[in-house]
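J.: One predicted model, sequence on top.
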Amino acid sequence: MVTTFQLDTSGPTDDSRIVLFGTHTSLGEASGQLPDGAYTTFRTYQGSRVLRLRQHVQRLEESVALLGNPAHLDEAATRRAVAHALRATAYPESRFRLTFAPPMLFVSIEPFTPYPPSLYESGVWCVSVSLHRDNPHAKSTTFIASAADAYRALPAGAHEGLMIGEDGAVLEGLSSNFFAVMPSAAAPEAPCVLRTEEARVLAGVTRALVLEVARQVLPVSTEAVAYSDLPRARECFITSVSREILPVVKVDQLTIGDGFPGPITRALMQRFRALVEREAEPLL
């Protein structure tokens, strides 16, 4: 069950102003009942800890500005609204979707179960899809329904759909960012390069965190990987709040690398987990 709370940010933002908006069967259904706006998603760790909430607030502000409705969102008020939802539901772990349709902030919360360890041990299959964002830097709620339709059309067993640009570049997943470990163009013996598109994709908070830890491990390029170059990829993975870093071992009918999660992906997974342990902060 998804429970949604509402806060009018145009006036006082104390706890008494946080009210129940409604309950729904899914985040998708909840979003369908809310006005169009910007959204961001995050999860809890150890029940009441969250990671980089400030960046999520900034992302909402940036997105509504790109959507033509600039507005300030107070971080302290957002924290109070999220904490209110945590106290009201008391799930062991939670996933949030914040929707900002100025001046209204909606906090949707549902119980969260992490993906099974087997997916991280074996990797997942992704398929290419014909879909794109009209405003790629704005995380707009108008894309949610299109993504849901695309997920329903995925073949059985496919974990994620990868959006391909008109120029053949692998852009991002329907609800994730895409990375590929590619051989260096400089020389075969040079270190591999981690590549991910930047100009035409959502600047996800998890994506930013992965780039932080990745720069400690190997060179990083924000140049997209061409779909035609995927046979050269040593490793691939996708990232999102719910998935963190999830290895991709097959795209369409192409096996990536040796068909198993690679050493660089595994190293980044460990570093990301260490970052979570250091930085996830309590809200209650």
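T.: Alright, I've got the coordinates. Residues are numbered from 1 along each chain as shown.
J.: rest of the way, CA atoms for contacts and neighbours
T.: Noted.
J.: list the helices and strands the longest helix along the chain packs on?
T.: Longest helix of the chain, by residue count under DSSP state H: helix 263-279. Under the contact definition 3 or more CA pairs under 8 Å, 6 or more residues apart in numbering; DSSP states H and E, helix 263-279 sits against helix 205-214, strand 235-240, strand 244-251.
J.: For these, give me TSV that also has mean neighbour count.
T.: Compiled in TSV, those are given as follows (neighbours: other CA atoms under 10 Å):
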stretch	mean neighbour count
helix 205-214	19
strand 235-240	24
strand 244-251	24
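J.: Pull out the buried positions in stretch 99-114.
T.: 99-102, 104-112 (16 or more other CA atoms under 10 Å).
J.: now do the same end-to-end measure for it.
T.: End-to-end span of stretch 99-114 (CA to CA, to the nearest Å): 22 Å.
J.: chain center to it: distance?
T.: In terms of CA atoms, centre = their mean, to the nearest Å, the centre of stretch 99-114 is found 14 Å from the chain centre.
J.: putting a second one here so we can go through both:
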Amino acid sequence: MNYCFINGRIVSDAQASVGVHDVGFLRGYGVSDPLRTYNGKPFMLDEHIERLAFSGTMLGLKLPYPRAKIKRIVGALLAKNNPPVGGQEASIRMILTGGESKDGMGYDKRHPGFFILVSSLHALPESAYTKGLKLITREYQRELPEAKTLNYVEALLARDACKKAGALEPLYVSRGKVLEAATSNFFIVKNGALITPKQNILHGITRRAAIDCARELGMRAVERDIAVRELKTADEAFITATSKEIAPVVRINGMKIGNGRVGKTTHALMGAFRNFTAAW
């Protein structure tokens, strides 16, 4: 049996409920932040709480508890759910909404909705890291891209097209620039240097860790706009995300990236990141 935290209480998933008048449910007005465990310990929890708080401020929402208490709640949930179903590592999702609304629009900022969910981690298959992934481009820029809002309409609309194309997820592009994937940050490698968009994206925790790993390996990492046309000349590409870690991309639409295989730079970064998380 899994347990979660719902507005001040730890309850089983079977007993959990969200009010039908919560503006997160009625209007999608809220933010979330997912993280995972390594060796049973939440990975970069402080950074994820800070990003949740930042996303919340962009919607005028504040965390209802001090950060230290949120960390204690996460620890209690992990202990209550230990071990996760199947003995795997855990996936944790923190959610902050506007809370209950009397008219479907207004809400009381003093009483936000706050939830923490825990489940078994659903990681990519190992073949994704050895053979690489495919993405398909989609013209779109997220609203409030720096915030991790609850709006995933475009990502869900793209599911059928991704399935038909054999792609993991869409790669959002806008006005000739590459932005981010639906649930991941995006990088290309050119002449041994990492390049990743800096503006109009969500600044991922794993994205930052990948940049730090690259610099520790002596690689150059540049944050700048990437023109869509640059995909044709990229030597390698990869995505980063909590559940995906660093995952190679070998094809975008019908085009091979580089030689269509996992590149040596991406391979080195995957190893460095896994060494980093193994010691967490």
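T.: Right, received. Where do you want to start? Computed from a predicted model, the values in this text were never measured in an experiment.
J.: Do you know the score for how well these two fit?
T.: Overlay of the two chains. TM-score (TM-score structural alignment, normalised by the length of structure 2): 0.83; 253 aligned residues with a CA RMSD of 2.3 Å.
J.: what about the helices and strands packed on helix 263-279 of structure 1, which gets the closest to Ala145 of structure 1?
T.: strand 235-240 (18.3 Å; CA to CA).
J.: Sitting in strands, which of the buried residues of stretch 99-114 of structure 1 do you find?
T.: Using DSSP state E, the subset of the buried residues of stretch 99-114 of structure 1 located in strands is Thr99, Phe100, Ala101, Met104, Leu105, Phe106, Val107, Ser108, Ile109, Glu110, Pro111.
J.: The fourth one and Gln6 touch, don't they?
T.: Right, Met104 of structure 1. Yes. Between Met104 of structure 1 and Gln6 there is a contact under CA atoms under 8 Å: 6.9 Å.
J.: what's the matching range in structure 2 for stretch 55-69 of structure 1?
T.: Under the alignment (TM-score structural alignment), stretch 55-69 of structure 1 falls on residues 47-61 in structure 2.
J.: which parts of that stretch are buried?
T.: In stretch 47-61 of structure 2, counting by 16+ other CA under 10 Å, buried: His48, Ile49, Arg51, Leu52, Ala53, Phe54, Ser55, Gly56, Leu59, Leu61.
J.: Stretch 26-34 of structure 2 now?
T.: Tyr29, Gly30, Val31, Ser32, Asp33, Pro34.
J.: thinking again about what came up before, of all pairs in the buried residues of stretch 47-61 of structure 2, which one is the farthest apart?
T.: Of all pairs drawn from these, the one with the longest distance (CA to CA) is His48 and Leu59, at 17.0 Å.
J.: these two touch, right, Arg51 of structure 2 and Leu35?
T.: No. Using CA under 8 Å, Arg51 of structure 2 is not in contact with Leu35; the gap is 11.2 Å.
J.: residues in contact with the aligned partner of Gly258 of structure 2 in structure 1?
T.: By TM-score structural alignment, Gly258 of structure 2 lines up with Gly257 in structure 1. Going by CA atoms under 8 Å, 6 or more residues apart in numbering, Gly257 of structure 1 touches Pro231, Arg232, Ala233, Arg234, Glu235, Val249.
J.: Can you name the two of those that sit furthest apart?
T.: Across the contacts of Gly257 of structure 1 (CA to CA), the longest gap, 12.9 Å, separates Arg232 and Val249.
J.: in the stretch 51-200 of structure 1, which spans are helices?
T.: Here the stretch 51-200 of structure 1 has its helices, by DSSP state H, counting those that start in this stretch, at 53-66, 75-89, 117-122, 142-152.
J.: okay if I get the ones you listed as JSON lines plus distance to Ala226 of structure 1?
T.: Formatted as JSON lines, the helices of the stretch 51-200 of structure 1 follow (distance: least, CA to CA, whole Å):
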{"stretch": "helix 53-66", "distance to Ala226 of structure 1": "27"}
{"stretch": "helix 75-89", "distance to Ala226 of structure 1": "38"}
{"stretch": "helix 117-122", "distance to Ala226 of structure 1": "24"}
{"stretch": "helix 142-152", "distance to Ala226 of structure 1": "22"}
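J.: nearest to Gly165 of structure 1, of those helices?
T.: Across these, closest to Gly165 of structure 1 is helix 142-152 (CA to CA), at 15.8 Å.
J.: Now find how far off-centre the closest one is within its chain.
T.: With CA atoms, centre = their mean, you get 15 Å for helix 142-152 of structure 1.
J.: One more: stretch 42-60 of structure 2?
T.: Distance, centroid of stretch 42-60 of structure 2 to centroid of chain: 12 Å (CA atoms, centre = their mean).
J.: Likewise for stretch 21-36 of structure 1?
T.: Distance, centroid of stretch 21-36 of structure 1 to centroid of chain: 19 Å (CA atoms, centre = their mean).
J.: How about stretch 234-248 of structure 2?
T.: 12 Å.
J.: Matching Leu105 of structure 1 against structure 2, which residue comes up?
T.: Alignment note: Leu105 of structure 1 maps to Phe114 in structure 2; criterion TM-score structural alignment.
J.: which ones are touching the residue lying closest to Arg95 of structure 1 once chain neighbours are set aside?
T.: What sits nearest to Arg95 of structure 1 in space, not counting adjacent residues and going by CA to CA, 6 or more residues apart in numbering, is Arg43, at 4.2 Å. Contact analysis of Arg43 of structure 1 by CA under 8 Å, 6+ apart lists Val50, Glu93, Ser94, Arg95, Phe96, Phe112, Val241, Ser242.
J.: how far away is Thr196 of structure 1 from Pro219 of structure 1?
T.: On the measure of CA to CA, Thr196 of structure 1 and Pro219 of structure 1 end up 12 Å apart.
J.: The two: which is more packed in?
T.: Neighbour count, other CA atoms under 10 Å: between Thr196 of structure 1 and Pro219, Thr196 has more, with 23 against 14.
J.: Kindly provide the distance from that one to Val210 of structure 1.
T.: Taking CA to CA, one finds Thr196 of structure 1 at 11 Å from Val210 of structure 1.
J.: swap in Ala280 of structure 1?
T.: On the measure of CA to CA, Ala280 of structure 1 and Val210 of structure 1 end up 15 Å apart.
J.: Structure 1: matching residues for stretch 198-213 of structure 2?
T.: Going by TM-score structural alignment: stretch 198-213 of structure 2 matches residues 198-213.
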